[in-house]
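Student: Sequence and predicted structure, then a few things I'm wondering about:
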Amino acid sequence: MQCAKILATLSLKLRRFSPPPLLFPPHFQKPSSYLGRFSAMALLDHPKDEEYLNKVITKRVQLFQSIQSQQKAHFQSLPHDPIKVVLPDGSVKEGKKWESSPMDIAKGISKSLANNALISMVNGVLWDMNRPLEGDCDLKLFTFDTDEGRDTFWHSSAHILGQSLEMEYGCKLCIGPCTTRGEGFYYDAFYGDLGLNQDHFKSIESGAMKAVAEKQPFERIEVTKEQALEIFSDNNFKVEIINDLPVDKTITVYRCGPLVDLCRGPHIPNTSFVKAFACLKASSAYWRGNKDRESLQRVYGISYPDQKRLKEYIEMLREAEKYDHRELGKKQELFFNHALSPGSWFFLPHGTRIYNKLVEFIKKQYWERGYQEVISPNMYNMKLWETSGHAANYKENMFLIDIEKQEFGLKPMNCPGHCLMFDHKVRSYRELPLRLADFGVLHRNEASGALTGLTRVRRFQQDDAHIFCRESQVKDEVRGVLEFIDYAYTVFGFTYELKLSTRPEKYLGKLETWEKAESDLTEALNEFGKTWQINEGDGAFYGPKIDISVSDALKRKFQCATLQLDFQLPDRFKLEYSAEEENGMERPVMIHRAVLGSVERMLAILLEHYKGKWPFWLSPRQAIVCPVSEKSQPYALQVQDQIKQAGYYVDVDTTDRKIQKKVREAQLAQFNFILVVGEEEAKTGQVSVRVRDKADHSVMSIPSLLQHFKEKTEAYQ
């Protein structure tokens, strides 16, 4: 009744009809706070919002409560037998089936743990803290300081964001995950003609923090496909998702406050765990990434359990903005893009120097680590992609070409071509492991709205390699790849994390093959000696993988390297090698691996990581000779020639500016070494050496300088 009175009063003021009451759960003390999110101006500007609020949300909440009541009654009717809950340290806690929850177990351990545990894992499956346990189990609890805790925290924050967006603008929500980079979350929604920008952020954040203040619990129900379609019948985007779900898929729906959302979960216990919330940016997106589908708007957000961490993150973003690779690339004349070739970048001479250095760095390691370089075609008949499975699962991301009434596709990856290379002749076990490396140009048809500098492009190159080996060789090959990655990332100054992603719910191949592969990966990781974590059920359908995320100088995480086992492609292409005489023909295991990942993306990451100050070995501007006067120019040119002949990038400033100005300009241009020469240096055959960002200088002979350059290059400094 209180809701109806508030709505009636608001409607009288606006000379509109009085809507029916909105249902809210009994734990909310001030249900009217939801209605307050629809400002009078919003109702005046968007008359459909009122109808949306009263009919759609009311219907969803009613259906949710009805199904929830039935399910609770069912669980209460089940026998609540005693169960044993085993914790990671081996200790055992007692509980009751269909009654005790991970939160109850946490409370039994300590109040602090219960206040900080965000999510649990029950027998390897992520589980809501308040969801009843269904039997004896192993239990792990995760706080915000774990990947599982952070991802869940940000996924739940996306629901809080979605609630604010829906209540504020009456939009149709689409999807709202945590970001793949592991920094925050976003929500895509359809707004019609409304365009969101930073001016809207204050009201969105206000709505989100109201949800936080209300301590809305995240509640879960399981529904049939028919029930899900009824709940979301007003939202064509959710209906499409539901209709595309497999017949045997368990469908879950979550609720927090007025938001009822289709979601597999799990979520944090309630909204009050989110103490700090901010909108970061708004951008356009296409439904399901398809440029021919509906145009959506994406709002990105970030949240934390305390204000201090949010302030630190915002400060990090401000710092990162100063060193955006697109701005630095323009300033240093490294690369540019053009509207006539979106997503494909032009590398200028200085940018090409860096690009080539990265490629040369990897190629040198190939030589030392037993890889064989190959070159494969850029374009294949679609029959190849049908065999590999990409035609069915990846075709919309490919550039297609009709040639003589046949369909061809530009390659988005090298692996199918490498399968053809393996298969072009009879192979023997003596040839394995066969490590094929390919810097071929790849093309992926990314949506124009998703293109982002060098980090999301359409044309790129990878340090792509595929290792064909016997099952008995998997462990050693994986360890070798890990050592390769460690070597490269140490040179770049990255720290990194390792995760073993194991067999997913839906997988291809034999169970024993998966178990053997996971065992080999585990042994390889243990022998490698670095700390690693397990990521249950997150492997690819065709094989387990090791995920490697790097952290740069600004503590941002990136996924660059790849290490995946693949049983599927060798089977699809019927690859075989002759084993020892008594064993006949056997199927190889295929290992996909990359260290840099996309060369373009790695170049962008390094540019920001070094803040534009390239180390000498990678720098496109290693040295510049600055003559003090016109009299010194002939010697300056001679010095330049000697350094250039030794294989280093060196310029000479022959302008008539004063030497102080030349030195300052060279420092701003990020030359690593500034070599000042005057009449004295010309007489003695020396140079006055200034190092970037240092005020002092020293005098060196040319041979000594070149030796110094050589040492820095060999040490990757």
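Tutor: Noted; the coordinates are in hand.
Student: Please count neighbours and contacts with C-alpha atoms only from this point.
Tutor: Will do.
Student: count of neighbours near the nearest residue to Glu471 once chain neighbours are set aside?
Tutor: The spatially closest residue to Glu471, leaving aside those adjacent along the chain, is Val589, at 6.2 Å (CA to CA, 6 or more residues apart in numbering). A count of nearby residues for Val589, using other CA atoms under 10 Å, gives 26.
Student: Buried residues, the strand or helix carrying Ala285. List them.
Tutor: For Ala285, the element it lies in under DSSP states H and E is strand 276-286. Neighbour-count burial for strand 276-286 flags 276-280, 282, 284-286 (criterion: 16 or more other CA atoms under 10 Å).
Student: how far out from the middle of the chain is that strand?
Tutor: Centroid separation for strand 276-286 versus its chain: 16 Å, with CA atoms, centre = their mean, to the nearest Å.
Student: by contact count, what packs against that strand?
Tutor: Judged by 3 or more CA pairs under 8 Å, 6 or more residues apart in numbering; DSSP states H and E, the packing partners of strand 276-286 are helix 201-213, strand 295-304, helix 307-322.
Student: structure B:
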Amino acid sequence: MSIQITFPDGNQKTFEAPPTGLQIAQGISPGLAKKAAVVKVNGELWDLTRPIDRDAKFEIVTRDKPEALEVIRHDAAHVLAQAVQELFPGTQVTFGPATDTGFYYDFARSEPFTEADLQQIEERMREIVKRDLPIRREVWPHDEAVKFFDKAGEKFKAEWIRDGIKADEELTIYRQGDTWLDMCLGPHLASTGKLGTAFKLTKVGGAYWRGDANNAQLQRIYGVAFATEQELKDYLHMVEEAEKRDHRRLARQLDLFHQQEEAPGMVFWHPKGWAIWQAVERYVRGVYKRSGYQEVRGPQIMDVSLWKKSGHWDNYQNNMFFTESEKRTYAVKPMNCPGHVQIYNANLHSYRDLPIRYAEFGGCHRNEPSGALHGIMRVRAFTQDDGHIFCMPEQVESEVTAFHRQAMEVYSDFGFGDIDIKIALRPDKRIGDDATWDRAEDALRAALRSAGVEWTELAGEGAFYGPKIEYHLRDSIGRAWQVGTMQVDFMMPERLGASYIDEHSSRQIPVMLHRAIVGSMERFIGILLEHHAGAMPLWLAPVQVVVAPIVSDADAYAREAAAALDAAGLRVEADLRNEKITLKIREHSLQKVPVIVVVGRREAEEKTVTLRRLGSERQESLPLAEAVARLAAEAAPQR
């Protein structure tokens, strides 16, 4: 039986017997074989040691490739399961997949795992890696697998096979060494030694068998895993930094906002937090004005009949809040778009009027699951810097391109320079036909192509009414946050009766572009807090300047300096407490105040001030008028 293998460069090689991926790699280069993690056979990932029993397109996947990382993490889950069962006999395993940063495994055990257990398990995992146990793929008949797991006391595995796999189907088993195995689709590395030691167990959590709260409760052990020790080290450092920067922790420290059980997923803004909000809002309002948007305001609740017409009732109902009055049912708006269509429809429009751009700081409510809520990053009540553009089809590309340019400027002004752009394509649950979706998706691609940018595509992640461009910002510790969007919508204007009169006096349906740059104001402020570790740039800081006298003799001058700064538009406080200047500087530094103005007898006599910048020991003495002018210029809203 000869097997023909086709390599990525088009070259072919014939083998007289089915070769393994490892044998092919060794034939090319021993060094390549050492780096190989798995192989692709006709686009499907296979184990290195699995014989290739058919003609195939063949590719070697080395350890540094993304596909290999998922295999490494899956291997770590299996090594975890083996370690647990060696240390705690009688523990049953269920399932253990790879995740975005590592892996987990769910276990059935009567005793709870402790932090000390995690350390012991991790040590045993490293022992298993050191043993370099061969990992072998086996194919078992259905009934044989059920009997084996029943006899081994693995009732969860046996139940899954009985209920989830047809009796005439075979299933794959992966064996590590001679004593441990598990049912798995694979693929896996060639041996436990290939896993390496770039992993760490992180925590224990709870889970339910098959994700059903009516079923048995399980214990879930989480871990992280990477291809190299340096990647693991970098990730753990990022996690440590993220904990320090957690916006909820910073909110308590800096007295910005709070949340409480009586209003789950909603925010109580304190004066300092609201000052940040207002600074962001003023900036965005300036963007609106410069970009030709007219600011509008729509109702907070509207009759459900409108939401049925728009498509939200059929496609978004589970995420909406409802209320009743006088036997009518109303929906609290989760989005601003249907309201903006009503504003557009209130007047007749000619093609000469288009594009029409509406903007609104629109308050929205969405019925998010309580388990998904996370500080101000994921809430139920939020405000969007929302906008909608009504235009002709031939105007879509120029409008999207202009928005892209505008969005990139905004992100730069807020301190973000590393931005990934993605297009989210049609979801399974959607309105409109495929031809309309083709037009919408192609319009976004054409606009980004015109803007000269590269993007990636996310299958199935668009909104139910249209595809969208997503802007993912990378923060100062490397995390990505999705904020702004631009969506092309050919459906909602027609459903809600929007139209314009073209140059031939015919009625046409406009294209509706849904756009937001910062997205949820709450979430964006949370991202800003974590990005800047609470030390907001001067123009965004809730308290921009504190004037602190060294001695009480300078109190009157401190008030004078504070008044001058206040008159120049700065958010300023005067600290006239009878405390040492070192204590004042330390406390205001902990509050992340960007500038402390220190004054004493000499400064009062000379009408000067001494500036101390947050994070710097350097001091600068200036005449009061010059200091006021300089700080006012620095604190002015961007652009």
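Tutor: Sure, I can see it. All values reported here derive from a predicted model rather than from experimental measurement.
Student: The residue nearest to Glu471 of the first structure touches Gln473, doesn't it?
Tutor: No - applying CA atoms under 8 Å, one finds Val589 of the first structure not in contact with Gln473, separated by 9.0 Å.
Student: Does His466 of the first structure touch Arg593 like I think?
Tutor: Yes - if you go by CA under 8 Å, His466 of the first structure and Arg593 touch, sitting 6.2 Å apart.
Student: about what we covered before: how about JSON lines for the helices and strands packed on strand 276-286 of the first structure, with distance to Leu133 of the first structure and mean neighbour count added?
Tutor: Formatted as JSON lines, these follow (distance: least, CA to CA, whole Å; neighbours: other CA atoms under 10 Å):
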{"stretch": "helix 201-213", "distance to Leu133 of the first structure": "27", "mean neighbour count": "19"}
{"stretch": "strand 295-304", "distance to Leu133 of the first structure": "28", "mean neighbour count": "23"}
{"stretch": "helix 307-322", "distance to Leu133 of the first structure": "33", "mean neighbour count": "14"}
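Student: sec struct for the most centrally placed residue in the second structure, please.
Tutor: Centroid check for the second structure by CA atoms, centre = their mean gives Trp481 as the closest residue, at 4.3 Å. Three-state call for Trp481 of the second structure (DSSP: H, G, I helix; E, B strand; the rest coil): strand.
Student: residue ranges of the helices in the stretch 301-450 of the second structure, please?
Tutor: For the stretch 301-450 of the second structure, the helices defined by DSSP state H, counting those that start in this stretch occupy 304-310, 312-315, 337-345, 396-413, 434-451.
Student: Of all those, which one is nearest Glu231 of the second structure?
Tutor: Glu231 of the second structure sits nearest to helix 396-413 of all the helices of the stretch 301-450 of the second structure, at 27.5 Å, using CA to CA.
Student: That closest one corresponds to what range in the first structure?
Tutor: Using TM-score structural alignment, helix 396-413 of the second structure lines up with residues 474-491 of the first structure.
Student: if we look at the matching stretch, which residues are touching it?
Tutor: For stretch 474-491 of the first structure, the surrounding residues in contact (CA atoms under 8 Å, 6 or more residues apart in numbering) are 365, 495-496, 517, 520-521, 523-525, 527-528, 561, 563, 589, 593, 595, 716.
Student: can you count the residues close to Glu483 of the first structure?
Tutor: Neighbours of Glu483 of the first structure under the rule other CA under 10 Å: 13.
Student: Report the separation between the counterpart of the residue nearest to the centre of the second structure in the first structure and Tyr394 of the first structure.
Tutor: Using TM-score structural alignment, the equivalent of Trp481 of the second structure in the first structure is Phe558. According to CA to CA, to the nearest Å, Phe558 of the first structure stands 23 Å off from Tyr394 of the first structure.
Student: With His708 of the first structure instead?
Tutor: Relative to Tyr394 of the first structure, His708 of the first structure is positioned 50 Å away (CA to CA).
Student: repeat for Gly440 of the first structure
Tutor: Gly440 of the first structure is 19 Å from Tyr394 of the first structure, by CA to CA.
Student: Kindly report the same for Lys59 of the first structure.
Tutor: From Lys59 of the first structure over to Tyr394 of the first structure (counting by CA to CA), the distance is 38 Å.
Student: now do Tyr300 of the first structure
Tutor: Look at Tyr300 of the first structure and Tyr394 of the first structure: by CA to CA, they are 26 Å apart.
Student: cool, and His443 of the first structure?
Tutor: 12 Å.
Student: who has more neighbours, these two?
Tutor: His443 (23 against 13).
Student: That one maps to what in the second structure?
Tutor: Using TM-score structural alignment, the equivalent of His443 of the first structure in the second structure is His365.
Student: Check Gln461 of the first structure too.
Tutor: Taking TM-score structural alignment, the alignment pairs Gln461 of the first structure with Thr383 from the second structure.
Student: Next one: the closest residue to Gly196 of the second structure other than its chain neighbours relative to Glu360 of the second structure, how far apart?
Tutor: Excluding its sequence neighbours, the residue lying closest to Gly196 of the second structure (CA to CA, 6+ apart) is Val129, at 6.7 Å. Taking CA to CA as the measure, Val129 of the second structure falls 57 Å from Glu360 of the second structure.
Student: Next: Ile376 of the second structure.
Tutor: 20 Å.
Student: These two: which is more packed in?
Tutor: Per other CA under 10 Å, whichever of Ile376 of the second structure and Glu360 has more neighbours is Ile376, with 25 against 22.
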